[in-house]
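> Coordinates for the following, if possible.
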Amino acid sequence: MDADTADAKLLDAAEALFNEHGVQAVGMDAIRSGSGVSLKRLYQLYPAKDRLVEAVLNRRDLAVRAELAAFLEPYDDPHERVLAVFDYLDAWFRREDFRGCTFINTFGELGGVNDAVAQIARTHKAAFLACLRELVEDAGEPAALADQLAILANGAMATAAITQSPDPAGQARAAAAVLLAAAR
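As a prediction, this is how the structure comes out:
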């Protein structure tokens, strides 16, 4: 198995296991078993679990940004594009493998002891906020609205994970609509 294939299998397995069980509960042997990659190859590619966690988060960051951009693409009306962020959350919360936001969860587990993980989570959340700021600006609304929408979205992510319900996406969307109307 070449290095690129092994790396992809390791990242796939690690992401699925971390999502289901949390980072600290998953050992390297479980990742090896889940990926089908030998332990020797795993440690060649990722000499420390921290490096694997960082790689999973970096890859997830790129995937989420691309998914959200693709989801928003069909929306023409700037105000509907803002609200469509919450429709994206609704679709995500309904996925069988939804266990909450990878960045919130991993920051909660490791953010206080792993500066790299904390920085990746902060960078991801800053990019999400930047996306909201761009959407709000395109809609001609005040920049402060993006900060409020980010709080709604992140709160919905945490609440949906805890309650195991997609309902917080719709509730947050309704609150976002009120904020948009008030901003006009």
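> When you work out contacts or count neighbours from here on, use the C-alpha atoms and nothing else.
Noted.
> Give me the three-state assignment for A25.
When classified by DSSP: H, G, I helix; E, B strand; the rest coil, A25 comes out as coil.
> The residue lying closest to it once chain neighbours are set aside: neighbouring residues, count only.
The shortest distance from A25 to any non-neighbouring residue, by C-alpha to C-alpha, 6 or more residues apart in numbering, is to F18 (8.0 Å). The number of residues packed around F18, counting by other C-alpha atoms under 10 Å, is 21.
> the helices in this protein, which residues?
In the chain, the helices defined using DSSP state H lie at 3-21, 28-35, 39-45, 49-72, 78-93, 102-110, 115-138, 144-163, 167-183.
> Please identify the deepest-packed of those helices.
The highest average neighbour count among the helices of the chain, using mean count of other C-alpha atoms under 10 Å, belongs to helix 78-93 at a mean of 20.
> quick one more, to check against the first:
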Amino acid sequence: MPAPITEEQNRLDRETLLDAAERLFYERGIRAVGMDELRAASGLPLKRIYRFFATKEDLVVAMLRRRDRRWRGDLAAHVEQVADPRERVLAVFDWLAEWFAQPGFRGCAWINAFGELGASSEAVLAEVRAHKQAFHHQIATWVTATRAPVTEPVFLLAEGAVVAAAISGDPAPARHARAAVTRLLGPP
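Got it, this is the predicted structure:
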């Protein structure tokens, strides 16, 4: 009889599965990746995968939720190193430029998920909306500290830069958006 699986092993296996799902879904698309590919990439048997997530939709939602925490946390860590409120807002676009230049950048995982499943999955749609609202809140917090009433344009410039960079394969949209935000914020 095999030894019982510990809570720590469950946690590690779940993280391994989420790592594999995130990599494959982001690289190739959610619908293009089958459960057998997730099994092979994670090294976990299908039975174990389905114990963690009863459906592929559940796995997608968990992956997006975990990615959201990490993505927004990395952004905040970068931006909040900057003391000046105006420069903090501009640091958002510096961080985006670095992200856009990374090998394998394929745009926004939430926009990609929305494009694939938003019309057919309420759970995925809810997760996408939660991410966008949380990102908007981050932007609003940083912009409000500048006292410039430009939260919506700054948010839209950030979102637009992500989409433009994904489609063009060029990080330049972050620089262009940063220049526009510099003008919106006014002189230092």
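> still on that earlier bit, what do we get in structure 2 for the residue nearest to A25 of structure 1?
When structure 2 is aligned by TM-score structural alignment, F18 of structure 1 is paired with F25.
> what about the residue nearest to A25 of structure 1, distance to G140 of structure 1?
Distance from F18 of structure 1 to G140 of structure 1, counting by C-alpha to C-alpha, to the nearest Å: 40 Å.
> Could you find the counterpart of R99 of structure 1 in structure 2?
When structure 2 is aligned by TM-score structural alignment, R99 of structure 1 is paired with R106.
> And for its match, the neighbour number?
Residues near R106 of structure 2, counting by other C-alpha under 10 Å, number 19.
> thinking it is in contact with E27, fair?
Yes - the pair R106 of structure 2 and E27 passes the contact test of C-alpha atoms under 8 Å, sitting 7.1 Å apart.
> if we can go back for a sec, distance-wise, check the match of F18 of structure 1 relative to R69 of structure 2.
Distance, F25 of structure 2 to R69 of structure 2, by C-alpha to C-alpha: 17 Å.
> and what of G115 of structure 2?
From G115 of structure 2 across to R69 of structure 2, the span is 21 Å (C-alpha to C-alpha).
> same question, T146 of structure 2
Per C-alpha to C-alpha, T146 of structure 2 is found 25 Å from R69 of structure 2.
> can you check L24 of structure 2 too?
For L24 of structure 2 relative to R69 of structure 2 (C-alpha to C-alpha), the value is 19 Å.
> what does E37 of structure 2 give?
According to C-alpha to C-alpha, E37 of structure 2 stands 25 Å off from R69 of structure 2.
> Not counting its own residues, what contacts stretch 149-158 of structure 2?
Stretch 149-158 of structure 2 is contacted from outside by F93, H136, I139, A140, V143, T144, A174, A177, V181, L184, L185, using C-alpha atoms under 8 Å, 6 or more residues apart in numbering.
> Sorry, slip of the keys, the one I care about is stretch 119-134 of structure 1.
Residues from elsewhere that reach stretch 119-134 of structure 1 (C-alpha under 8 Å, 6+ apart): 54, 57-58, 61, 65, 82, 103-104, 106-107, 143, 145-147, 149-150.
> Check these against A161 of structure 1 and report the nearest one.
A161 of structure 1 lies nearest to I104 out of the contacts of stretch 119-134 of structure 1, by C-alpha to C-alpha, at 10.5 Å.
> ok, and the closest non-adjacent residue to the closest one?
For I104 of structure 1, ignoring the flanking residues on the chain, the nearest one in space by C-alpha to C-alpha, 6+ apart is A121 at 7.2 Å.
> What's A164 of structure 2 aligned with over in structure 1?
Matched by TM-score structural alignment, A164 of structure 2 corresponds to T159 in structure 1.
> and what of K47 of structure 2?
By TM-score structural alignment, K47 of structure 2 lines up with K40.
> and the gap between that match and Q24 of structure 1?
Relative to Q24 of structure 1, and taking C-alpha to C-alpha, K40 of structure 1 is found at 21 Å.
> Would you enumerate the residues in contact with the match of R99 of structure 1?
Contacts of R106 of structure 2 by C-alpha under 8 Å, 6+ apart are Y26, E27, A166.
> Now render these as CSV, adding distance to L12 of structure 2.
Below are the contacts of R106 of structure 2 laid out as CSV (distance: C-alpha to C-alpha, whole Å):
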residue, distance to L12 of structure 2
Y26, 21
E27, 22
A166, 32
